[in-house]
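Chemist: Return atomic coordinates for the entry below.
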Amino acid sequence: MIFHTSVKAALSAVAVGSALLLPAAGSASATSVNTSGDASASASASGGSATAVSFDAKCRSHNRKYVLKKYYRRVPVGPPTFYTLRCGTKTWGWKHIKLGHGWNSTMDRKITAAIGTGDPNGRGGYSTYLNQCPRVEKFRTILGTPAGTNDLLTAYNVDRPIVAGAVAC
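Modeler: The predicted structure is shown next:
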């Protein structure tokens, strides 16, 4: 009887301990940390505005060349290449994207996808395409700024209807 009681107590302690180690889905410790180390990643995932506020604050206290985030692209050989999102100005970088195209977590995810796995677009960046024939571009990034060639100049949705007479696949 004493053996069964101690086994039950030990099992209860393990269950409670493991429950304490696993954070709840909505808790701050359960959120993932983004690549910029921004603590507001959870708010960014839920609404996107906290990252914009955080980036606003960082850009107010730093110059236009301040790196807000790095986006990575795998290359066949060697370490991944990275591209930077800098504070920028109204004509390039994060400030340009925010003012001209809107910044939220969806824009961030689209940039990540285009740079990470997209195809070169002939405009000095990478694009993602609809999975159809003929191929239709849906999102574009353009790289190269006054601050550096591996910096994100702009990113935007490409709203182009399918061209009549396009080459059939």
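Chemist: only C-alpha atoms for contact and neighbour calcs from this point on.
Modeler: Fine.
Chemist: outside of the host helix or strand of residue 142, which residues touch it?
Modeler: Using DSSP states H and E, the element containing residue 142 is strand 136-145. Applying CA atoms under 8 Å, 6 or more residues apart in numbering, the external contacts of strand 136-145 come out as 92-93, 110-111, 114-115, 121, 123-130, 149-160, 162.
Chemist: to compare against the first, here's another:
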Amino acid sequence: MPRLAFNTAGAALVTAVAASALLVPATSASAAPDPDGRAVGIAVDSIDATCRSHSRNYVVRKYYRGPQFYTLRCGTKTWGWKHIKARHGWNATMDKKISTAIWSGSANGRGGYSTYTKSCPRIEKFRTIIGTPAGTNDLLTAYKVNQSAAAATAAKC
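Modeler: Okay, the predicted model is just below:
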């Protein structure tokens, strides 16, 4: 009887591993960070064409924070690359801001990372939010924070 339980558990583990492999295609964003250690994947200007021919779960970029990484999937109008492109704009600058926020930003209490001014008080400049229907380490959105609203809520030094 214990052998049957082991086989069932083993089968469940194999099934889970196989299912997770299907969500991150081998041909999408590579596994190793680029030389600066921040982000890898499909070229910034090629993502539009790639997402037209792949599912919403297709990984187009990986952003690193040390050994941990966060994925940007094609997504939908409410999360991922398609959301960011439609609501906040997409170009190499946006990609760089996302990479910087994740790589060296501070946790923002919204499940992501943000960059801040070096002034006192610190004012949030750019925000990422992590966690989508496709995965907990996926980029939901990223955007420039409204400076006047951020300044009004900033703590005094």
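Chemist: just to revisit the earlier point, what span of structure 2 is the next helix or strand after the strand holding residue 142 of structure 1 aligned with?
Modeler: Remark: after strand 136-145 of structure 1, the chain's next helix or strand is strand 148-157, criterion DSSP H and E. Using TM-score structural alignment, strand 148-157 of structure 1 corresponds to residues 135-144 of structure 2.
Chemist: Please state the offset of the matching stretch from the chain centre?
Modeler: 5 Å (CA atoms, centre = their mean, to the nearest Å).
Chemist: Could you find the counterpart of residue 88 of structure 1 in structure 2?
Modeler: Taking TM-score structural alignment, residue 88 of structure 1 has residue 75 as its aligned residue in structure 2.
Chemist: Check the secondary structure at the nearest residue to that match once chain neighbours are set aside for me.
Modeler: Excluding its sequence neighbours, the residue lying closest to residue 75 of structure 2 (CA to CA, 6 or more residues apart in numbering) is residue 56, at 4.3 Å. What DSSP: H, G, I helix; E, B strand; the rest coil gives for residue 56 of structure 2 is coil.
Chemist: Then residue 84 of structure 1?
Modeler: Three-state call for residue 84 of structure 1 (three-state DSSP): strand.
Chemist: and it, how many residues sit next to it?
Modeler: 22 (other CA atoms under 10 Å).
Chemist: I'd guessed it sits against residue 67; true?
Modeler: Yes. The pair residue 84 of structure 1 and residue 67 passes the contact test of CA atoms under 8 Å, sitting 6.3 Å apart.
Chemist: what ranges do the helices span in structure 1?
Modeler: 2-21, 41-46, 49-61, 93-100, 105-117 (DSSP state H).
Chemist: For residue 74 of structure 1, which of these is the nearest?
Modeler: With CA to CA, the closest approach to residue 74 of structure 1 among the helices of structure 1 belongs to helix 105-117: 6.7 Å.
Chemist: equivalent range in structure 2 for the closest one?
Modeler: Counting by TM-score structural alignment, helix 105-117 of structure 1 falls onto residues 92-104 of structure 2.
Chemist: Run the chain-centre distance for that stretch.
Modeler: Offset of stretch 92-104 of structure 2 from its chain centre (CA atoms, centre = their mean): 10 Å.
Chemist: mean per-residue distance, that stretch to structure 1?
Modeler: Comparison of stretch 92-104 of structure 2 with structure 1 after fitting gives an average deviation of 0.4 Å (mean CA distance after the TM-score superposition for structure 1).
Chemist: Perfect, I'm done here.
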